[in-house]
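J.: One predicted model, sequence on top.
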Amino acid sequence: MARLKALFSKKFPIIGMIHVDPLPGTPLYSNQFEDTIKKAKHEAEIYVKGKIDAILIENMHDLPYVQSKFLGPETVACMSRIAVAVKEVIHNILPCGIQILACGNKEALAIAKACDLDFIRTEGFVFSHVADEGVTNADAGHILRYRKHIDAQHVGIITDIKKKHSSHAITNDVSLCETAKAAEFFLSDGLVLTGKATGYETDIDDIKSLKGKVNLPLILGSGVTMDNIDRYWKVADAAIVGSFFKTHGTWQNNVDEERVRSFMNKIVRLRKGIL
């Protein structure tokens, strides 16, 4: 938790998503990797101009996802190059994190170490679940040992719990609160809560149920919009915003400068107590 507090000086930080275009080696790759880099840099420029609080890079378009044991070295290499390009744009003005789908947590840590990133977002930190790409096993012990092994202690680890696009039937007898407490006990730096799928609203009652029960930041991981941020503002601690920042609010589209600007203007007003 101290790692994240050190990164974010403003109340309720907003983390903007860069959903990287399909990478080499994936089914939808367009053979235009230089264009992929340019697009990522352009979206970083939009976020800087829009006064976003942080950026999270993710290989969201690498459909269909594979589990980490099947990730090729090309994914790590290409995401590293993109991370460096984004860092050239933000010049350490903004914290920058990375997520590697699916459950490429060690890969994300390695990139964060090599590219001087500030945090990673992880899947499968505590308790196994069945995701659309297969069974995801808990790996907190492996990830934190690896972070220590590569001397990446400065890299924060925010962790999804009861994550989207997944079945949690095998842990149905473990409550959200018990899962959150387990993640805290296993040294997570922040908890990410989501709706059932990308773009779906996070259940506000889920967030409320964890307030005062854990001493970790509660981070909204999906479904945040201009219309609902007023409600979330009162109960959560931060938000990752992807779909809303895209043209027409669809995650597959490009980042829309006007949507970023208007959303962040509302955040500024909320911080000032104007709304």
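T.: Sure thing, it's come through.

J.: only C-alpha atoms for contact and neighbour calcs from this point on.
T.: OK.

J.: Flag every buried residue along stretch 262-275.
T.: For stretch 262-275, a neighbour-count test (16 or more other CA atoms under 10 Å) marks 263, 264, 266, 267, 268, 270 as buried.

J.: cool, and stretch 214-223?
T.: Applying 16+ other CA under 10 Å to stretch 214-223 flags 214, 216, 217, 218, 219, 220, 221, 222, 223 as buried.

J.: Residue 210 versus the nearest residue in space to the first one that is not next to it in sequence, what's the distance?
T.: This points to residue 214. With CA to CA, 6 or more residues apart in numbering as the criterion, residue 214 has its nearest non-adjacent residue at 6.2 Å, and that residue is residue 181. For residue 181, the distance to residue 210 equals 9 Å [CA to CA, to the nearest Å].

J.: what residues do the two have in common as contacts?
T.: Overlap of the contact sets of residue 181 and residue 210 (by CA atoms under 8 Å, 6 or more residues apart in numbering) is empty.

J.: A further structure is provided below for comparison with the first:
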Amino acid sequence: MKPLIIGMIHLPPLPGSPNSKMSLEELLEYVRSEARVLEEAGVEAAIVENLGDYPFYKDEVPPVTVSVMTLLVREVVKSSSLKVGVNILRNACSQALSVAYVTGAEFIRCNILNGVYATDQGIIEGKGYEILRLRRYLNANVRIYADVHVKHAVPIYSVPIEVAAQDLAERGGADAVIVSGIRSPIPPDIEKVKIVKEAVKDKPVLIGSGISLSNFRDYCKIADGLIVGEADFKVNREIGGRSLKESYEKLVKECREMVR
């Protein structure tokens, strides 16, 4: 079975964030262009993420961020055939779920669904109890893709990754488990991915960091999905910048050929 290729639409700084410069119309044109590039490259899905809003809030973002994210995610849903996901950094998972529900997006990425982590935003506790109840209350058909031993963080409730993955999939209610390296540019060890796949046999396992043009073949063979958005897939290798169609095309083509 071929892995799901998920491109990243990394948003520039949004209104209300420290480095905001673009108007709403400029942001709308930006996401339309990004969706078009990914779609033409053969990518099946995309996550819309407020990467430009650093430094990030821990788990609740201001109303203006939710409003703008809703506008932009809806534009991607309307203007493309991509399966669309939402990630509101650092861990505004309930708000991401609300945006996904309102816009018709299919899934969210939740960095910390359960457990407790020391992060560069401070101590963050998982709110799976809140997010799953919100989804039930809304009767929303939105899937939750959640990280295990998430990047840019150290677990305080420190258990082996296979135990954390089982807790995430069973007690946390994740629909898919994401495995990443310690930072965004760094991929997870292949052995770590295998351990997680063995631990959560009935749930998809996705790669959440470090995919490059030099290593993607290794992960296409083992993972159920790749979240792709590092420097190799950006114009001028600009982190958080515009997507590079040619790189995505190469990855999609070769991954599909490998798993025929």
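T.: Yep, that arrived. It should be emphasised that the depicted structure is a prediction, and the values quoted were computed from it without experimental measurement.

J.: Any idea what the TM-score is?
T.: Superposed pair, TM-score by TM-score structural alignment, normalised by the length of the second structure: 0.94. Supporting alignment: 257 aligned residues with a CA RMSD of 1.4 Å.

J.: hang on, the earlier thing: relative to residue 148 of the first structure, which of the buried residues of stretch 214-223 of the first structure is nearest.
T.: Nearest to residue 148 of the first structure among these, counting by CA to CA, is residue 216 at 20.8 Å.

J.: Let me see the ranges of the helices in the second structure.
T.: With DSSP state H as the definition, the second structure shows helices at residue ranges 24-40, 63-79, 93-103, 128-138, 161-170, 190-199, 216-220, 245-258.

J.: buried set for the fifth one?
T.: Neighbour-count burial for helix 161-170 of the second structure flags 161, 162, 163, 164, 165, 166, 167, 168, 169 (criterion: 16+ other CA under 10 Å).

J.: list the contacts for the residue nearest the centre of the first structure?
T.: The residue lying closest to the centre of the first structure (CA atoms, centre = their mean) is residue 121, at 4.8 Å. By CA under 8 Å, 6+ apart, residue 121 of the first structure lies in contact with 97, 98, 99, 105, 157, 158, 159, 160.

J.: got it, and residue 113 of the first structure?
T.: Residues near residue 113 of the first structure by CA under 8 Å, 6+ apart: 150, 151, 152, 155.

J.: Can you say which of the residues you listed are buried?
T.: Buried members of the contacts of residue 113 of the first structure, scored by 16+ other CA under 10 Å, are 152, 155.

J.: contact partners of the host helix or strand of residue 6 of the first structure?
T.: Using DSSP states H and E, residue 6 of the first structure sits in helix 2-7. For helix 2-7 of the first structure, contacts defined as CA under 8 Å, 6+ apart pick out 95, 118, 154, 155, 156, 189, 190.

J.: Can you give me the distance of the third one to residue 239 of the first structure?
T.: From residue 154 of the first structure across to residue 239 of the first structure, the span is 21 Å (CA to CA).

J.: Neighbour count for those two, which is higher?
T.: Legend: neighbour count by other CA atoms under 10 Å for residue 154 of the first structure and residue 239, higher for residue 239 (23 against 16).

J.: Aligned to that one, what sits in the second structure?
T.: Taking TM-score structural alignment, the alignment pairs residue 239 of the first structure with residue 226 from the second structure.
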